[in-house]
Every structure is written in structure tokens, then in C-alpha cells.
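missing the sequence, but the structure's below:
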């Protein structure tokens, strides 16, 4: 019983906020699961790039302040070309791509890093 209380006490501890910076762009990796080919896609903030039959828009890319090589996370919108429904709208995290992933039968897309220059 005491171990459970200690675990709950640790879990309830306040989390320190981390300062972040916004980047001018980011690098995504796209995998075509049918052909097995992958490619890196460099994008600027606000830019839309075509990946196969998907249109990917990079809205924002953030990284730990003072550490551009640190854990990046990006806000993306992904839609199928010619469709209205969004396949993905939200944040992807470079260190945990499965946490918030694109669900598509052919393509996988994930964040690699932010671009600061």
C-alpha cells in the first residue's frame, strides 16, 4: 500500500514548463508503405507540400529554447488530394511519432526536426 501512495505522490508532482521557440520551418519524413521508399521533405512554416496523394501543410514547428537539435514538434494539416476531409490535424512529436500519428493505409509521415535557418 505504501508503494502505491509513493507512486501517486510522484505522479501528482507539478511538471516544469519548458520554454520553446518557433522555427521558420521543419523537416518531415514521408514513407510510401507500398513501394518502401522514404524521403525527407523540407518545408517552411505555412507551406503545403505534396506527398504522393497527400497535401501536407506545416503550420508551426517548435523546439526547446536554446536547443534547436532538441525534441521538435510540429502542427500539421494533412488532406487527401481532391478531398475535403482532413486525415490529420494536430501536433506530431519527433521523439514519439506513434503518440499522435497519421492513420493512412499507404503513407506514414512524421517530424524529424525544426529548421532554424
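Happy to help now that I have it. Just so it is clear, the structure is predicted and the values come from calculations on it, not from any experiment.

could you use CA atoms for every contact and neighbour count after this?
OK.

surely residue 86 touches residue 80?
Yes - in this structure, residue 86 sits in contact with residue 80. The criterion is CA atoms under 8 Å, and the distance is 7.4 Å.

please say which of the two ends up with more neighbours.
Shown here are residue 86 and residue 80; by other CA atoms under 10 Å, residue 80 has more neighbours (18 against 11).

then this one, side by side with the first:
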């Protein structure tokens, strides 16, 4: 039953990203900034991310301030928006991320650009041979 309740939220949040294809997107960063206001989300300034290096099995928790890039291995991660549910609702977080790989050509599209959801990490995820990334929380 909970999955059915999340379906409208997933469609609303992932809608712009679904049309972009896996891991690739176009458009200005400001065009997809923030979940719908009517969904009861609260904008936050810091995203807590979990990054995994699949080669070394190293897990790192990163605190990324909105619009300030952080690095993990060869990835440069920029959080463009981060929102969380109010304290009186079921905990959840959503972040709009732009991830670039320094080993890719400068003209290459981002490795990932779109929304990530804490409660549905498989809905829209980074597809990278070495790294895995997910959102844990927005503060």
C-alpha cells in the first residue's frame, strides 16, 4: 500500500528526469529545481550523501551544500536543490544532483543529472562502473 502512496510523488519528482534518459540530461540547472510545493516539501541547504567506491568497497558520507561542488574519487557532485518532508510527516528527502566525472571528456554530458529520492534509491540512480551514490537526508 505504501508503494501506491509513493507513486504520485515519484512521478512528480522524476517526471522531468524520466524524459532525459538514464544518467543524462539537458537544460539549465534552474529548470528542475525543487519538488512541487503542494507535495509538502521543505527546502534545505545541505544534502547528506552516501558514496561507494565499488573497487575498494569504501563508503563515505558526504555533506554537500547546495550549489557547492564536492568530490569523491573522480566525481564532482553538485547538489542543485535539496528538500525534506516536514517533521510531522513520514521522513523522506529528495535532491536534484549534477554529477560529472573528471575522466570523461569536457564536452561529455554529466554522468548523472536528476532527482534522487532517499526512500526510493532505485527510482533514478547514478549508473557508473566504479561509483555508487545515494541521498540519505536533507538538512
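Arrived safely, thanks for sending. Computed from a predicted structure; not experimentally measured.

can you calculate the TM-score here?
The TM-score (TM-score structural alignment, normalised by the length of structure 1) is 0.79; 102 aligned residues with a CA RMSD of 2.1 Å.

which residue numbers in structure 2 go with the longest strand along structure 1?
The strand spanning the most residues in structure 1, taking DSSP state E as the definition, is strand 54-64. Aligning strand 54-64 of structure 1 against structure 2 (TM-score structural alignment) gives residues 75-85.

please enumerate residues in contact with that stretch?
Under the contact criterion CA atoms under 8 Å, 6 or more residues apart in numbering, stretch 75-85 of structure 2 has outside partners 29-30, 33-35, 40-47, 64-71, 91-102, 137-139.

so who does the most centrally placed residue in structure 2 touch?
Against the mean C-alpha coordinate of structure 2, by CA atoms, centre = their mean, the closest residue is residue 116 at 3.3 Å. Taking CA under 8 Å, 6+ apart as the contact definition, residue 116 of structure 2 lies against 94, 95, 96, 97, 123, 124, 125, 134, 135.

of all those, which two lie farthest apart?
Distances among the contacts of residue 116 of structure 2 were taken as CA to CA; the most separated pair is 97 and 123, at 13.9 Å.

those two: who's more crowded?
Relative neighbour count places residue 97 above the other of residue 97 of structure 2 and residue 123, with 24 against 14, counting by other CA under 10 Å.

so what does that one match up with in structure 1?
When structure 1 is aligned by TM-score structural alignment, residue 97 of structure 2 is paired with residue 76.

ditto for residue 44 of structure 2
Using TM-score structural alignment as the criterion, the counterpart of residue 44 of structure 2 in structure 1 is residue 23.
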